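Peer 1: need a 3D model of the following:
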Amino acid sequence: MPLATFLVDNRIDVSVENPARIHAFSQSELNRNKTDKGDAKMIARYCALHTPKLWFSAPLSERQLMALMRRLNHLEEMKRMESNRKMVADEIVHPSLTDSISALEKQIIEIKQKIKKHIDETPELKKNKQLLKSIPGIGEILSATLLAFIGDVSQFTSSKQIVAYAGLNPKLCESGVFKGRSRLSKVGCTELRKALYMPALTSITHNPIIKSQWERLVKRNKGGKVGVCAAMRKLLQLAYGVLKSCIPFDAKIALAKT
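Peer 2: Next comes the predicted model:
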């Protein structure tokens, strides 16, 4: 959020709100017209009524890490798109696509090296990376993603809050006697959800806490997607725990609590 960061750096109070919340507030007022002047007044009324909390920018080291991680994600997405194009493209353009993929692979390697160097040269980030990597299933990329997109864990008062922040909390659908299926809310940080998926699959086999949870869910016929989503939540909760306590992961202690 470059604009918000610029304003805060210049000592201007800023609140950052979810656009969907502002839109819902506008609809609740039954506004028929949409103009810049009308929107400004509506946002002012929202702020006067709800008093949103002030937003503070993350330290420079965290903002730089976030920029590096987003660049890595963009490069990997571009590589995936070029690889897909190559699968269906005419052979005459294969050399061009191969060169493009090779160039992207080179940039991906360079960015990963920059990310590692940036974390290792920042004492706080390095300490937190070591805490995160003490958890089976969390490696270099996931630890960097968590550090970039979670930021200061003190902003979350519980593991439930951080789960909701990542959009991994269940969304219930009930009305009267009707009870629909619950599903992920997906209202949260997309980068965290994407980064947690593959490590969660690995953790089902290699992390004793998540393996135990998975086995309990399978016995209740709740494996598959439900089990994987539960593994993603648990992995994020374990990450929150070590960052909050500043104590490395200990499987024996964690198993004793389950």
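Peer 1: for the rest of this, base every contact and every neighbour count on C-alpha atoms.
Peer 2: OK.
Peer 1: show me where the stretch 151-258 of the chain has its helices.
Peer 2: For the stretch 151-258 of the chain, the helices defined by DSSP state H, counting those that start in this stretch occupy 159-165, 190-206, 208-219, 224-245, 251-257.
Peer 1: would you mind putting those helices into CSV with mean neighbour count alongside?
Peer 2: Formatted as CSV, these follow (neighbours: other Cα atoms under 10 Å):
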stretch, mean neighbour count
helix 159-165, 18
helix 190-206, 19
helix 208-219, 17
helix 224-245, 20
helix 251-257, 11
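Peer 1: following up with a second sequence; could you model it the same way so I can compare the two?
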Amino acid sequence: KTHEKQDELDQLVARRRQLIGLRTSEKNRQQQADSKAVAKSIARTLDHLRKDIRRIDEEIRKLVQSDDQWKGRAELLKTAPGIGEVTSTTLIAELPELGDLNRQQISALVGVAPFNCESGTIRGKQMIYGGRKSVRNTLYMATLTAMRFNPTIRAFSERLSSQGKPYKVVATACMRKLLVILNAMVKENKPWKNPETT
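Peer 2: Just a heads-up that it's a prediction; the model follows:
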């Protein structure tokens, strides 16, 4: 039964991502549409996609609420500033290992662990690659919010920026820090607290 539920959740989260992708494509087309008829057609499609995304969101919410373990984990994750409904359900669906692995393993699994890159021109630079792209994309969006509203991530981000680190490096480091904190929260079953002040 649990396996069926996990499969259902995976499919719903994947479908939501597809619909968001379609909506982004249509919005891009809307900006380039000179024809009134085309603009109207795009507006109708966008309206339909918005409603469909809302329906899928509701199905995801109901499914998560129907499982005590998922429900508890979602509530726990959402105590962290920057983590909302979409991020928490994506992590539940696509990163079930959260809380079971150590910080290095979870970072490598998502693809935010730096690997030393020793190929020719970029010797000595650390690169990130591999990992679960869909989780990384969702985590990236959550990190952008956290860099503004999460006191720990914001302070970390400001510290790295003041050292002259490029924005992409700062954002990736913040993603990794946020993921490691979420991993620890699930592992210890403890809600968010601002570690910088404790």
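Peer 1: TM-score for this pair?
Peer 2: For this chain pair, the superposition-based TM-score is 0.90 by TM-score structural alignment, normalised by the length of the second structure; 195 aligned residues with a Cα RMSD of 2.0 Å.
Peer 1: adding distance to K126 of the first structure, write the helices of the stretch 151-258 of the first structure out as JSON lines.
Peer 2: Converted to JSON lines, the helices of the stretch 151-258 of the first structure look like this (distance: least, Cα to Cα, whole Å):
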{"stretch": "helix 159-165", "distance to K126 of the first structure": "21"}
{"stretch": "helix 190-206", "distance to K126 of the first structure": "19"}
{"stretch": "helix 208-219", "distance to K126 of the first structure": "25"}
{"stretch": "helix 224-245", "distance to K126 of the first structure": "12"}
{"stretch": "helix 251-257", "distance to K126 of the first structure": "22"}
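Peer 1: out of those, which comes closest to H94 of the first structure?
Peer 2: Evaluated over the helices of the stretch 151-258 of the first structure, closeness to H94 of the first structure peaks at helix 190-206, with 29.5 Å, by Cα to Cα.
Peer 1: what range does the closest one cover in the second structure?
Peer 2: Using TM-score structural alignment, helix 190-206 of the first structure corresponds to residues 133-149 of the second structure.
Peer 1: how about stretch 41-53 of the first structure?
Peer 2: Under TM-score structural alignment, there's no match for stretch 41-53 of the first structure.
Peer 1: stretch 66-76 of the first structure now?
Peer 2: Counting by TM-score structural alignment, stretch 66-76 of the first structure corresponds to 10-20 in the second structure.
Peer 1: who's in contact with the matching stretch?
Peer 2: Applying Cα atoms under 8 Å, 6 or more residues apart in numbering, the contact partners of stretch 10-20 of the second structure are L49, D52, I53, I56, D57, E59, I60, T89, T90, A93, E94.
Peer 1: the second one -> the first structure?
Peer 2: Put plainly, it is D52 of the second structure. In the first structure, D52 of the second structure lands on Q107 (TM-score structural alignment).
Peer 1: and its match, which of the three is it?
Peer 2: Using DSSP: H, G, I helix; E, B strand; the rest coil as the criterion, the local structure at Q107 of the first structure reads helix.
Peer 1: any idea how far it is from E77 of the first structure?
Peer 2: 12 Å (Cα to Cα, to the nearest Å).
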